[in-house]
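S.K.: What would the 3D arrangement of this be:
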Amino acid sequence: MTTFVDRVVLHMQAGDGGHGCVSIHREKFKPFGGPDGGNGGHGGSVSLVVDPQVTTLLDFHFRPHLKADNGKGGAGSNRDGANGRDLVIKVPNGTVVQSLDGEVLADLVGVGTTFEAARGGRGGRGNASLANARRKAPGFAELGEPGDKLDVVLELKSVADVGLVGFPSAGKSSLISVISAAKPKIADYPFTTLVPNLGVVRVDNHTFTVADVPGLIPGAATGKGLGLEFLRHVERCAVLVHVVDTATLEPGRDPLADIDAIESELTQYGGLADRPRLVALNKIDVPDGKDLADIVRPDLEARGFRVFDVSSATREGLRELTYAMAQLVDEGRRAAPPAEPTRVVIRPKAVDDAGFTVEAEPDGSYTVRGGRPERWVKQTNFDNDEAVGFLADRLARLGVEEKLAKAGAQAGDLVRIGEREFDWQPTLYAGVDFVPGNRGTDVRLEDKSTRPSAADRLEARKARRRRPEDEIEGTPETAADDPDDLDDE
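M.R.: Model (predicted):
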């Protein structure tokens, strides 16, 4: 059974917002007390947080689909719906969040580090919130906004200061078990270790972590064996230690060839050339191992390596090796740039930024892209004519129709906003000066042949004011029936 998983694909779904409520307050002797529909609750979000008690991604291997709670719908009597509960996913330290195409979205290092992967949808407003001086009793409410959907890849990269690399059965697990409190499985056959093991080492006032990276063999960087799966755990290590088996009986194996093979794999993987190296010639408690260590030490030192003869069985040479590790780790920490304080960057919008764009497509249609227009469309109930009219008013006030006209859109052209498509029927026309009346009416469509022009109406009004009072008093019925007098009232 699999006990360690360091790469999984997660399918995350944030909660949908609750729908707003359409309700009219009614009570005895007061059948129409005004709108009192409550707002819908917001959907829950999905977040990743680093937990020190979690060391593997195994849980997500069996449960890759995660969903937060939806918001509850509003109700009458101005009762708002409850917000959906957020879903907090606990991940190991060193988890890298990537999109399916390889883009890094977050690198979660440090206990408590949090990343909001999917945001919950907003709750729709009820008709009580949509009421205003002109719209006293809305017969519609907003729908809840759908929550975000996101598919991500989680990769675990061990956060360790020192990485032990070497061939299988070189003694890495034995070494980490005696210099730390880690208790890995140890046996006398290759590939005993199938998961990276972490141990904490304390030397005087220095504390650092050591990782035993298994599965490195020739061809590991190209996918052979287990090496490709675990090479990523070397990336964060500041120091690499070659653990070499000096007592191996395999033909064609010797310390120099082993180090050359491992270095070749590290070079092919890339990004590790600047890490300082140490060499631990292990198993010198075996007579043949001690002799071979004495033979190869001059060659390794000539290559620039610091060489240590060690034995996990007798613990010979381990003190010197751990002090050398602590020294290199301390030097790396001092050379690292200081952590910059978290700064809140405020990027104000440009003065002419309307928050949306209009693009002409090759097929003659037009696409409107923007956070607000797309959200408004999602929250509109298209089965309600009043709600559709409210959406049209909002888009017109935002300037969508004006930009469509400037882009060359004509009545009847296909317009896309989010996932919706419309046959555009504009209410405002570029280059025409008029004031629109109520929805469904247009002063330009009136029969102007039977209606006096504005200049004629003004002249008639001035003429009435110039007439003698006795003439006006002599014909009272005409003055009362004059529509211009009614306009003056």
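S.K.: From now on I want contacts and neighbour counts done on CA atoms only, so please keep to that.
M.R.: Will do.
S.K.: Sort out which residues of stretch 226-242 are buried, please.
M.R.: 226-242 (16 or more other CA atoms under 10 Å).
S.K.: List the ones among the residues you listed that fall in strands.
M.R.: 239-242 (DSSP state E).
S.K.: Please, where are all the strands along the stretch 251-400 of the chain?
M.R.: Remark: strands assigned in the stretch 251-400 of the chain by DSSP state E, counting those that start in this stretch are 277-282, 306-309, 356-360, 366-370.
S.K.: So which of those strands is the most surrounded?
M.R.: Using mean count of other CA atoms under 10 Å, the stretch among the strands of the stretch 251-400 of the chain with the largest mean neighbour count is strand 277-282, at a mean of 25.
S.K.: what does that one contact?
M.R.: With contact meaning CA atoms under 8 Å, 6 or more residues apart in numbering, strand 277-282 is reached by 170-171, 239-246, 255, 289, 293, 305-312, 321.
S.K.: for stretch 209-220, same thing?
M.R.: Residues outside stretch 209-220 that contact it (CA under 8 Å, 6+ apart) are 158, 160-168, 172-173, 176, 191, 193-201, 224-228, 230-231, 233-234, 261-262, 265.
S.K.: how far does stretch 402-416 sit from the chain's center?
M.R.: 33 Å (CA atoms, centre = their mean, to the nearest Å).
S.K.: nope, stretch 108-116 is what I meant
M.R.: 13 Å.
S.K.: Would you write a PyMOL line that selects the buried entries of the contacts of stretch 209-220?
M.R.: To isolate the buried members of these in PyMOL, using 16+ other CA under 10 Å:
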select buried, resi 158+160+161+162+163+164+165+166+167+168+172+173+176+191+193+194+195+196+197+198+199+200+201+226+227+228+230+231+233+234+261+262+265
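S.K.: Asn381 touches Leu143, doesn't it?
M.R.: Yes. Asn381 lies in contact with Leu143 (CA atoms under 8 Å); the separation is 6.5 Å.
S.K.: neighbour-wise, which of the two wins?
M.R.: Leu143 (26 against 16; other CA atoms under 10 Å).
S.K.: Could you also give me the structure for this second sequence? I'd like to compare it with the first:
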Amino acid sequence: MSRFIDRVTIDAVAGNGGHGCSSVHREKFKPLGGPDGGNGGSGGDVVLVVDPQVHTLLDFHFRPHARAGNGRPGEGGNRSGANGEGLRLHVPDGTVVLDTDGNILADLVGEGTEFIAGKGGRGGLGNAALASRARKAPGFALLGEPGEERELVLELKSVADVGLVGFPSAGKSSLVSVLSAAKPKIADYPFTTLAPNLGVVTAGEDTFTVADVPGLIPGASQGRGLGLDFLRHLERCAVLAHVVDCATLEPGRDPISDIDALEAELAAYQPVLAEDHSLGDLASRPRIVVLNKVDIPEADELADLVEADIAERGWPVFRVSAVAQKGLSELKYALAAMVREYRRAHAEPVAKRAVIRPKPVDRAEFTIVDDPEIPGGFIVRGERPERWIRQTQFENDEAVGYLADRLNRLGVEDALVKRGAKTGAAVTIAGVTFDWEPSVPMADDVPLTGRGTDIRLERNERIGAAERKAARKLRRQRADEADGESLGWSDEDDDLDE
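M.R.: Reported below is the predicted structural model:
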């Protein structure tokens, strides 16, 4: 028998984007073939999709780690890398997605509703796509972005029309078994039902679902027992039915006190999804009271005493016996009428469609704040600057120069000047700290150098080939003088060494 799991925590890891390729076309008699590095493929997404054939979160309980495929890197000959394979995870109807702080990210109701749990990283551009008037043959490519990684909490809230509420051993499971074809576990001890059972009930031309919610006790709304877990499955129910045990022998209990205790718990519990489904809190849902076990003479007499008091509250009252199957037909048609009235007032939930939200043209691309850890330093935040940092090969001077040009065009340098940044100030973007040098000329205004280099980033401590040759000659001359004899070295020999 499969286990019912209604709350799990999963790790959704989207695929990384593939790196772009830096390549130059090489062919006989074509010395200037030009760049031909292809783009990297995008990483796969992790997507949650509602499947009506799935009824529990059991699969995620045993396999909580979900990882999509990575994008392939680009290749020479303008060959782009393949996109990573996406991962589609099938979840039951009524699944709510939350982050680790308890914030609701998605409410998945309706067949086919989707939610992107992890967005795959973009593939990096190859040097063929980076060629421009200033850089006709770039000696670098962009790196692929890492995929999104998130820890998510999935909660299943049963999607049922009628929720049966009552104390343990009130006969809720027995009632579901005789109203529908469901076969829940039934026994003569409390908390027999540890997971909601759903049954489909037919009354004439109407069909509706009934949820057998595990027994509630006083203090359930504050988490006593498993109350919060049980009450969660009542959030989507349009009608609540109090199932009262009229044959209980527990001291201090009677139908009226049982109803009052449960009403207090329902009033104290606030559904987090009430605003989305316009159902209101649990205390405002339509009610119906079912006096159960009236096949027992003492229970039947007690039902006679309390029926009038319950009816004064404006709630329909039905006397039934799940064992003797007494009063079930009247109950079914009454519930069908209440569900029909609810459906008439509320549209059937449908799968949510994708909504395109264009970004405003005047939206700020980045913000600059003072660095709290580095005096005189600044932190630049923004989607585009942070993405560019992740795409840059910092061991390649030309790639770093290209990054500087992009940040300059975006207006980061001008904004730093307005903030009062001084030469050498520490500027941090996406965890990478630079020593800021203002007024760096753009690539269009500087002469081109070798592939993979940028004259604006030439370091003074870097020793060129000519300097190394002169230093080697000087060392040899000093060695000859120290030995007091000539070793026969000449300039021609040095040239051959080179």
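S.K.: Which one of the strands of the stretch 251-400 of structure 1 lies nearest to Gly41 of structure 1?
M.R.: Across the strands of the stretch 251-400 of structure 1, Gly41 of structure 1 has its closest neighbour in strand 366-370 (23.4 Å, CA to CA).
S.K.: Could you tell me where the closest one falls in structure 2?
M.R.: Mapping strand 366-370 of structure 1 onto structure 2 (TM-score structural alignment) gives residues 378-382.
S.K.: Any idea how many residues pack against the residue lying closest to Leu98 of structure 2 once chain neighbours are set aside?
M.R.: Spatial nearest neighbour of Leu98 of structure 2, chain neighbours left out: Ile104 (4.5 Å); criterion: CA to CA, 6 or more residues apart in numbering. Neighbourhood size, Ile104 of structure 2 [other CA under 10 Å]: 15.
S.K.: The strands of the stretch 251-400 of structure 1: which one's closest to Gln327 of structure 1?
M.R.: Among those, strand 277-282 sits nearest to Gln327 of structure 1 (CA to CA), with 11.6 Å.
S.K.: In structure 2, point out the residues matching that closest one.
M.R.: Counting by TM-score structural alignment, strand 277-282 of structure 1 falls onto residues 287-292 of structure 2.
S.K.: what's the mean deviation for that stretch versus structure 1?
M.R.: For stretch 287-292 of structure 2, the mean deviation from structure 1 after alignment is 0.7 Å (mean CA distance after the TM-score superposition for structure 1).
S.K.: quick one on the thing from earlier: quick one: the residue nearest to Leu98 of structure 2 and Val97 touch, right?
M.R.: Yes. Using CA under 8 Å, Ile104 of structure 2 is in contact with Val97, at 6.0 Å.
S.K.: Could I get the full set of helices for the stretch 351-489 of structure 1?
M.R.: Secondary structure of the stretch 351-489 of structure 1 (DSSP state H, counting those that start in this stretch): helices at 371-378, 385-398, 400-406, 454-466, 469-474, 476-481, 483-488.
S.K.: what's the spacing between the residue most central in space within structure 1 and Gly44 of structure 1?
M.R.: Against the mean C-alpha coordinate of structure 1, by CA atoms, centre = their mean, the closest residue is Ala117 at 3.9 Å. Noted for Ala117 of structure 1: a distance of 12 Å to Gly44 of structure 1, by CA to CA, to the nearest Å.
S.K.: again, but for Gly223 of structure 1
M.R.: 40 Å.
S.K.: More neighbours: which of the two?
M.R.: For Gly223 of structure 1 and Gly44, the more surrounded residue by other CA under 10 Å is Gly44, and the numbers stand at 28 against 11.
S.K.: Doesn't the more buried one belong to a strand?
M.R.: No. Looking at Gly44 of structure 1 with DSSP: H, G, I helix; E, B strand; the rest coil, it is coil, so not inside a strand.
S.K.: how about it, what's its match in structure 2?
M.R.: By TM-score structural alignment, Gly44 of structure 1 lines up with Gly44.
S.K.: Isn't that match up against Gly71?
M.R.: Yes. Using CA under 8 Å, Gly44 of structure 2 is in contact with Gly71, at 7.1 Å.
S.K.: hey, what's in contact with both of those two?
M.R.: Contacts common to Gly44 of structure 2 and Gly71, judged by CA under 8 Å, 6+ apart, are 15-16, 83-85.
S.K.: Do me a favour and get the end-to-end distance for stretch 420-435 of structure 1?
M.R.: Criterion CA to CA; first-to-last residue distance in stretch 420-435 of structure 1 is 29 Å.
S.K.: And stretch 170-184 of structure 2, by the same measure?
M.R.: For stretch 170-184 of structure 2, the first-to-last residue distance is 14 Å (CA to CA).
S.K.: cool, and stretch 105-117 of structure 2?
M.R.: From its first residue to its last, stretch 105-117 of structure 2 covers 9 Å (CA to CA).
S.K.: That one: which residues count as buried?
M.R.: Quick answer for stretch 105-117 of structure 2 (16+ other CA under 10 Å): 106-115, 117.
S.K.: quick one: stretch 222-230 of structure 2 to chain centroid distance?
M.R.: Centroid separation between stretch 222-230 of structure 2 and its chain, computed with CA atoms, centre = their mean, is 26 Å.
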